[in-house]
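Colleague: no letters, just coordinates:
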């Protein structure tokens, strides 16, 4: 019992995670990195020598989203990248400004690294499937109204499910603090049986977290839809 309460206290301890790194490439003066959590936003600046640093404070493990001012101003779009805030420590993210945060070399808390790799792999799935489709059905298959469009979309849906299921199985750790967040991201894709099975594997302390309780509510709503 004492060990259980120790685990809970450790899990819910305030997190102060220092995120820092080296950015290569020309920012063209658009040198801000934005961090978003819910309705709140923070930012840090990439220095002239390419270094940046910011400390994120959180009451519990959480997912936050990072995006670059450079993407908005130079590329004309924003592509937020999710980072998992696991525990107090240092997370090193070195990346090329033009390739973006998803290209980063990462070093830090184990589950933060695993979640980064998982998110990065998910981003590449669509590109991989599009290449498979053009190879299988031709360059025009991705255009609505063309002969093979419906076949291509059917292939895309099935292949996306297959690859995402495989990725999830590879990175899901029921004892990892990121586990409830990974499951929340898959609620619409996993069957009720799969969700219940994975939820049942979560450790007792994890089931007491806010994310796990949100997950339980979603599972319950799938059981008894209004």
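Modeller: Arrived safely, thanks for sending. Here the structure is a predicted model, which means the values were calculated and not measured. Residues are numbered from 1 along each chain as shown.

Colleague: contacts and neighbour counts: CA atoms only from here.
Modeller: Fine.

Colleague: buried residues, the longest helix seen in the chain. List them.
Modeller: Of all segments of type helix in the chain, defined using DSSP state H, the longest is helix 110-137. By neighbour count on 16 or more other C-alpha atoms under 10 Å, the buried set for helix 110-137 is 111-120, 122, 129-130, 132-133, 137.

Colleague: likewise for stretch 67-80?
Modeller: Buried, per 16+ other C-alpha under 10 Å, within stretch 67-80: 67, 68, 69, 70, 71, 80.

Colleague: after the longest helix of the chain, next one along is what?
Modeller: The helix or strand immediately downstream of helix 110-137 is helix 149-171, counting by DSSP states H and E.

Colleague: just confirm residue 175 is within a helix.
Modeller: No: read with DSSP: H, G, I helix; E, B strand; the rest coil, residue 175 is coil and lies in no helix.

Colleague: for residue 84, give me its contacts.
Modeller: Residue 84 is in contact with 61, 62, 63, 64, 111, 112, 115, 116, 178, counting by C-alpha atoms under 8 Å, 6 or more residues apart in numbering.

Colleague: hang on, residue 141 packs against residue 148?
Modeller: Yes: the criterion here is C-alpha atoms under 8 Å, and residue 141 meets it with residue 148 at 5.0 Å.

Colleague: take a look at this one as well, against the first:
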């Protein structure tokens, strides 16, 4: 972690040139910190930098390396509340941005000024929060609360109602926002994140068409386009288009080389705990069905190649390992969370898809393989009748990268 202090630059020309490649956050903090003065900022799930609140102010200076959602949290929330809700500032250009925070209300209540993109992103979050509030209010009218444990007999019905309400309330809000802000990077960022999970292909295509030509050139807009293609390509019954991905040795692995076999394609990442918890059971699956007619292919969505290689070495899985260096996860399979697995038949047709990992019973994938090969795979773990089953849900990609 780095600590930044103010520097005196005599030349305004040097200062201007320096600022062009940096992001500077200047924070103003009110309220009694009770001595908990650290402010942390990160991207993904790795803390990058720390600043100290002094006389009600702090400053953090970072290199600008491209559009980024810079997340903040503070020591005060952790010490006083035992948890924190991060505050995100969306940046698409270098510059100086100003954060105003009442420490007693939590860092997530921060307000940002100094740039159109972060200010608009804050407005989008406010609109999205209001929309989610409407969803929860409707759920509470029906079920008495907006969330139920999986053991509750109404849990499945509540989940279905939530999906329907989100499509009815949140999706129109997002599409209206994009229509009004088609020239803003915020629109592409919003759609490629949580929004795309609740949109139909038709809604996504209509939303993407609203993006201005400049926005369509951004990486996030390209991911939206790839995702639309992936949704169409990865439907059950569709035939997988050939693709390549890089091996740990740096060679391109060609999916076409597996034609004629049943193949499990497993999307995972080194930072995904459910993915790695699933591997012992997957090794049992591989041991049971490995033959000239069956193979497994892991495709990591890691952005950090070194982290991927380290995890590959640690897990030492005996099947084919690759890293997605050609956007296969997006444009080939529309992956939004890991682990996600597909079962492909010998002609390349998609038979099944599973998202997440259930550790205590056989899933549709294992049952289908048992039907095909006439062999039985061991259950992942033994379980007493009184114990509840453990379902490991997929980790959203956007949140973790």
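Modeller: Cool, got the structure. Computed from a prediction, not measured in an experiment: that's the story for all the values here.

Colleague: coming back round to it: pick the one among the buried residues of helix 110-137 of structure 1 closest to residue 34 of structure 1.
Modeller: residue 116 (16.9 Å; C-alpha to C-alpha).

Colleague: now stretch 104-120 of structure 2: buried residues?
Modeller: Under the neighbour-count criterion of 16+ other C-alpha under 10 Å, stretch 104-120 of structure 2 has 106, 107, 108, 110, 111, 112, 113, 115, 117, 118, 119, 120 buried.

Colleague: can you find the partner of the first one in structure 1?
Modeller: Using TM-score structural alignment as the criterion, residue 106 of structure 2 maps onto residue 100 of structure 1.

Colleague: separation between its match and residue 142 of structure 1?
Modeller: 26 Å (C-alpha to C-alpha, to the nearest Å).

Colleague: how about residue 209 of structure 1?
Modeller: Taking C-alpha to C-alpha, one finds residue 209 of structure 1 at 42 Å from residue 142 of structure 1.

Colleague: likewise residue 174 of structure 1?
Modeller: For residue 174 of structure 1 relative to residue 142 of structure 1 (C-alpha to C-alpha), the value is 37 Å.

Colleague: neighbour-wise, which of residue 141 and residue 148 of structure 1 wins?
Modeller: Legend: neighbour count by other C-alpha atoms under 10 Å for residue 141 of structure 1 and residue 148, higher for residue 141 (21 against 17).

Colleague: that one: what's it in contact with?
Modeller: So residue 141 of structure 1 contacts 133, 134, 147, 148, 149, 152 (C-alpha under 8 Å, 6+ apart).

Colleague: how about 6 Å then?
Modeller: 148, 149 (C-alpha atoms under 6 Å, 6 or more residues apart in numbering).

Colleague: how about residue 36 of structure 2?
Modeller: 75, 76.

Colleague: assign a three-state SS to it, would you?
Modeller: coil.

Colleague: just to revisit the earlier point, from the buried residues of stretch 67-80 of structure 1, which is closest to residue 91 of structure 1?
Modeller: Checking the buried residues of stretch 67-80 of structure 1 one by one against residue 91 of structure 1 (C-alpha to C-alpha), the nearest turns out to be residue 67, at 16.3 Å.

Colleague: quickly note the distance from the equivalent of that closest one over in structure 2 to residue 171 of structure 2.
Modeller: By TM-score structural alignment, residue 67 of structure 1 lines up with residue 73 in structure 2. Distance of residue 73 of structure 2 to residue 171 of structure 2, computed by C-alpha to C-alpha: 29 Å.

Colleague: swap in residue 399 of structure 2?
Modeller: Taking C-alpha to C-alpha, one finds residue 399 of structure 2 at 20 Å from residue 171 of structure 2.

Colleague: ok, the two, which is more surrounded?
Modeller: residue 171 (22 against 12).

Colleague: residues near the nearest residue to the more buried one once chain neighbours are set aside, how many?
Modeller: The spatial neighbour of residue 171 of structure 2 that comes closest, neighbours along the chain excluded (C-alpha to C-alpha, 6 or more residues apart in numbering), is residue 199 at 6.7 Å. Neighbour count for residue 199 of structure 2, taken as other C-alpha under 10 Å: 20.

Colleague: do the same with residue 192 of structure 2
Modeller: Neighbourhood size, residue 192 of structure 2 [other C-alpha under 10 Å]: 21.

Colleague: in structure 1, what residue corresponds to it?
Modeller: Per TM-score structural alignment, residue 192 of structure 2 is aligned with residue 184.

Colleague: OK, contacts around that match?
Modeller: residue 215.

Colleague: quick one: the helices in structure 2?
Modeller: Using DSSP H, helices in structure 2 cover 12-19, 75-81, 116-143, 155-180, 185-192, 201-210, 213-216, 219-233, 273-289, 305-315, 328-331, 364-373, 397-400.

Colleague: okay, these in JSON lines with distance to residue 30 of structure 2 next?
Modeller: Shown next, in JSON lines, are the helices of structure 2 (distance: least, C-alpha to C-alpha, whole Å):
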{"stretch": "helix 12-19", "distance to residue 30 of structure 2": "27"}
{"stretch": "helix 75-81", "distance to residue 30 of structure 2": "12"}
{"stretch": "helix 116-143", "distance to residue 30 of structure 2": "20"}
{"stretch": "helix 155-180", "distance to residue 30 of structure 2": "32"}
{"stretch": "helix 185-192", "distance to residue 30 of structure 2": "29"}
{"stretch": "helix 201-210", "distance to residue 30 of structure 2": "40"}
{"stretch": "helix 213-216", "distance to residue 30 of structure 2": "37"}
{"stretch": "helix 219-233", "distance to residue 30 of structure 2": "35"}
{"stretch": "helix 273-289", "distance to residue 30 of structure 2": "38"}
{"stretch": "helix 305-315", "distance to residue 30 of structure 2": "39"}
{"stretch": "helix 328-331", "distance to residue 30 of structure 2": "43"}
{"stretch": "helix 364-373", "distance to residue 30 of structure 2": "54"}
{"stretch": "helix 397-400", "distance to residue 30 of structure 2": "29"}
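
Colleague: output the contacting helices and strands for the lengthiest strand in structure 1.
Modeller: Across structure 1, the strand with the greatest residue count (assigned by DSSP state E) is strand 15-24. Judged by 3 or more C-alpha pairs under 6 Å, 6 or more residues apart in numbering; DSSP states H and E, strand 15-24 of structure 1 is in contact with strand 51-58, strand 89-96.

Colleague: any chance of these in TSV with mean neighbour count as columns?
Modeller: TSV is the format used below for these (neighbours: other C-alpha atoms under 10 Å):
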stretch	mean neighbour count
strand 51-58	17
strand 89-96	19
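
Colleague: for the ones you listed, give me TSV that also has distance to residue 2 of structure 1.
Modeller: What follows is these, written out as TSV (distance: least, C-alpha to C-alpha, whole Å):
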stretch	distance to residue 2 of structure 1
strand 51-58	25
strand 89-96	25
